[in-house]
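# All I have is the shape, not the residue letters:
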């Protein structure tokens, strides 16, 4: 797909989203438009697969007669195969294009469209029901629960709701997502685009489900450095799953994806996002719960870990956690009002011996004292897990303008005697509402990390002794000197300029005095 084609597709999708925009807030119309895109994807996936199975019989899936004995026999076989391979099943009459066709028909002489909301609700429910008792049940359970077709936000009357949904489905129906092209990921990229657009307009709440792609690229490139395949990648605060999928783009293969998300709606987005990017249901395990309080993968270790946890979130800090394997080695828990280090400890616990972990944190994590200072010292002095500290520009995240940093951890470090500090805070493109990292800025960060390079006023390798001297304070300006010498002032030149100004002022005063005398008024000085 060319850049121009991609741009056109994105514009089409955004125009469809705008059909709903005037009727509800961003969170709500996001759920509808992404839910319908997902339904379209499942339908096209089902039809392609069924047609492959029926190819030898010279028929297509939509031509099957669901009421005939032969049709029911075909469908029974197809359902069994589809559940095993795809993880779900749709009848020919339940396909996206078929429901659109029914909606486009006219119900009466007044031109009212056929009522499809009831059928559509049943179809979405049937998709979930088709997975009951199978390996994919957990991945599809209540997946469409946020797509409420009875909501008054769609219209005041049932007829108005029906007309709006038909309009949205018709617009989506004409878009070719090219699912038969295994090299293309048109639908996945379109889904990512829409998630990003919704995040940019959702203000502070966007941080719950989306990490800007520019930051995701840095994290993904760092944790995949020197690798072409990964056994596993994990995100303990996975949001919409975009960060996990970004890691997959940096290597040839990721065997398994793991994640956990607290927000139910965002958890549904993550599962949809995985499936839309053609990640088989057996290859991902996304859980819904509080990661710190109720971890879902406690016994697993991961080769790559990435995360953008909520900054300074609250957690219980229950004293019972002091005996939890994730926290017991440190002797202290992160404060209840700031869970940042609790997330770091959780991630370190899950990091494999050959793994790399990259996490976004607020700058306070680098230097705050108390329990946080104690945990920071343990990670550096006792464990020697901290590999790099990367300072990012301010105002690049949705909903917050604070400067942030990336902490990189490894249990087996290639450079065990020092820690790399990178100050990339001045390398960005300024935007009207939000700053952004350019490709050149991203490449500079990643190459500096990979080459462990020192560059004046940009990067520095600090020895462990130096960090200890600084009492394990990781504030980047302590290590990367970005101070710019001021230009020398020529005092003789300044004196001469002042003398010339004094002469000009005296001349002007004389001219004003002369005018005042002519006007027979007092001078102002």
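Okay, I see it. Only a predicted model underlies this, so the values are computations on that prediction, with no experimental measurement involved. Numbering: from 1, shown residues only.

# rest of the way, CA atoms for contacts and neighbours
Fine.

# Might one say that residue 458 is in contact with residue 424?
Yes - counting by Cα atoms under 8 Å, residue 458 does reach residue 424; the two are 6.7 Å apart.

# now the helix or strand that contains residue 495: how far from the chain's centre is it?
Element membership for residue 495 (DSSP states H and E) is helix 491-518. In terms of Cα atoms, centre = their mean, to the nearest Å, the centre of helix 491-518 is found 63 Å from the chain centre.

# buried residues in it?
For helix 491-518, the neighbour count (16 or more other Cα atoms under 10 Å) marks residue 513 as buried.

# List the residues that contact the closest residue to residue 362 other than its chain neighbours.
Spatial nearest neighbour of residue 362, chain neighbours left out: residue 404 (4.6 Å); criterion: Cα to Cα, 6 or more residues apart in numbering. Contact partners of residue 404, counting by Cα atoms under 8 Å, 6 or more residues apart in numbering, are 360-363, 391-394.

# Just the ones in strands from those, please.
Assigned to strands by DSSP state E, the following of those qualify: 360-362, 391.

# follow-up on the earlier one: I'd like the distance from the residue nearest to residue 362 to residue 376, if you could.
Counting by Cα to Cα, to the nearest Å, the gap from residue 404 to residue 376 is 17 Å.

# Got another one to weigh against that:
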């Protein structure tokens, strides 16, 4: 069962699994009988995900680098659904593999499909986290391939004959926000990924390097006979940072942006940074061409507060997905916007430009307020009368 799980993992490296953490993992796992005949894959997989979640919580902020909360994963998957047998899925920053696991679960439980007929792949820079992802797929009874390398510096899923990246039906990712990346080494990228502008993203802010990488990983109708979709968790700054307008412009003019979903703050482990989901589609249906849907899901109607972070509710998730699927314009929640309007705003994707996100003003009952004013005036007159009497007794004019 564990064959190949820890392939490529060097436990002597500084960034590999430490003795203490490895010991805790082995000690914990040795308490149980994990034979597949004894425990169904679904039950074992759920237990393993709970274990991963527990380690992420113990790791604090660093745990968020490999574990994305399940409610966000579920939303990403639902925003690119309608899966089919043979569909290929990829996560270039796969972490513990949650995105791929949820896509398989969704296909089985929501669409009645057979997950064994999906192709699941991912890449992870950290060797021990890559091993966790491989274990995760195996425990869930899924076939997949997890490569261990930096997706930007050394993409492992490539078509060497055509000197291009492998393209997928679906890409799902929560990349490390505003991370350093190998800009200098990739000025002449052999895979032609960073061609949206002659200037590459800043070396200390690789957000758009990841977005461009994933855009290149999507199938295209002109090359593959079908398009691809991506749901990418992004920091809000990707939507409006002025110097990154040069990347938003080609992304929008190529009409691959389908939706932008603004999320509440404090959804991630010990990280309160505002985030959003960027939905890309290289083959938008005719009725959605040259339009982008903006969804403001940061209001309290969409989430609940937990002890140390927020969580999207089932009702909130359903609301987002329903508005996206029906391409709905709803006051203060969602709006479908023509590309011409976005161009007028200099390709700024800030949700507040297109959906009114301010708190609504309460309706005022004029008669009721006038009544309150009269009561206050009467009270003031009574107090003034009392003061005058006191002043008179004290011989003050």
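Arrived safely. All of these numbers come straight from a predicted model, not from anything done at the bench.

# Which element, helix or strand, includes the equivalent of residue 196 of structure 1 over in structure 2?
Superposed on structure 2 with TM-score structural alignment, residue 196 of structure 1 falls opposite residue 53. Residue 53 of structure 2 is part of helix 41-59, with elements assigned from DSSP H and E.

# chain center to the following helix or strand past that helix: distance?
For helix 41-59 of structure 2, the following helix or strand on the C-terminal side (DSSP H and E) is helix 70-78. Here the centre of helix 70-78 of structure 2 is set off from its chain's centre by 8 Å, with Cα atoms, centre = their mean.

# Just give the closest residue to residue 260 of structure 1, not the sequence neighbours.
Closest to residue 260 of structure 1 by Cα to Cα, 6+ apart is residue 287, at 4.6 Å.

# so that neighbour sits right up against residue 264, yeah?
No - Residue 287 of structure 1 is beyond contact range of residue 264, at 9.9 Å (criterion: Cα under 8 Å).

# Which one of the two is surrounded by more residues?
Using other Cα atoms under 10 Å, the more surrounded residue of residue 287 of structure 1 and residue 264 is residue 287, with 23 against 17.

# Distance check, the counterpart of that one in structure 2 against residue 282 of structure 2.
In structure 2, the residue matched to residue 287 of structure 1 (TM-score structural alignment) is residue 147. Remark: distance between residue 147 of structure 2 and residue 282 of structure 2 (Cα to Cα) = 25 Å.

# Equivalent analysis for residue 11 of structure 2, please.
Using Cα to Cα, residue 11 of structure 2 is found at 41 Å from residue 282 of structure 2.

# Compare neighbour counts for these two and give me the winner.
Taking neighbours as other Cα under 10 Å, residue 11 of structure 2 and residue 282 compare with residue 282 leading, 21 against 15.

# counterpart of that one in structure 1?
Residue pairing (TM-score structural alignment): residue 282 of structure 2 is matched to residue 411 of structure 1.

# Check residue 78 of structure 2 too.
Aligning on TM-score structural alignment places residue 78 of structure 2 opposite residue 221 in structure 1.

# which residues sit in contact with its match?
By Cα under 8 Å, 6+ apart, residue 221 of structure 1 lies in contact with 247, 250, 446.

# Assign a three-state SS to the counterpart of residue 337 of structure 1 in structure 2, would you?
Under the alignment by TM-score structural alignment, residue 337 of structure 1 pairs with residue 204 in structure 2. Assigned by DSSP: H, G, I helix; E, B strand; the rest coil, the conformation of residue 204 of structure 2 is coil.

# these two touch, right, residue 204 of structure 2 and residue 178?
Yes - using Cα under 8 Å, residue 204 of structure 2 makes contact with residue 178 at a distance of 6.7 Å.

# Tell me which of those two has more neighbours.
Neighbour totals were compared for residue 204 of structure 2 and residue 178, and residue 178 leads with 19 against 12 (other Cα under 10 Å).

# In a helix, the more buried one, correct?
No - assessed with three-state DSSP, residue 178 of structure 2 is coil; it does not lie in a helix.
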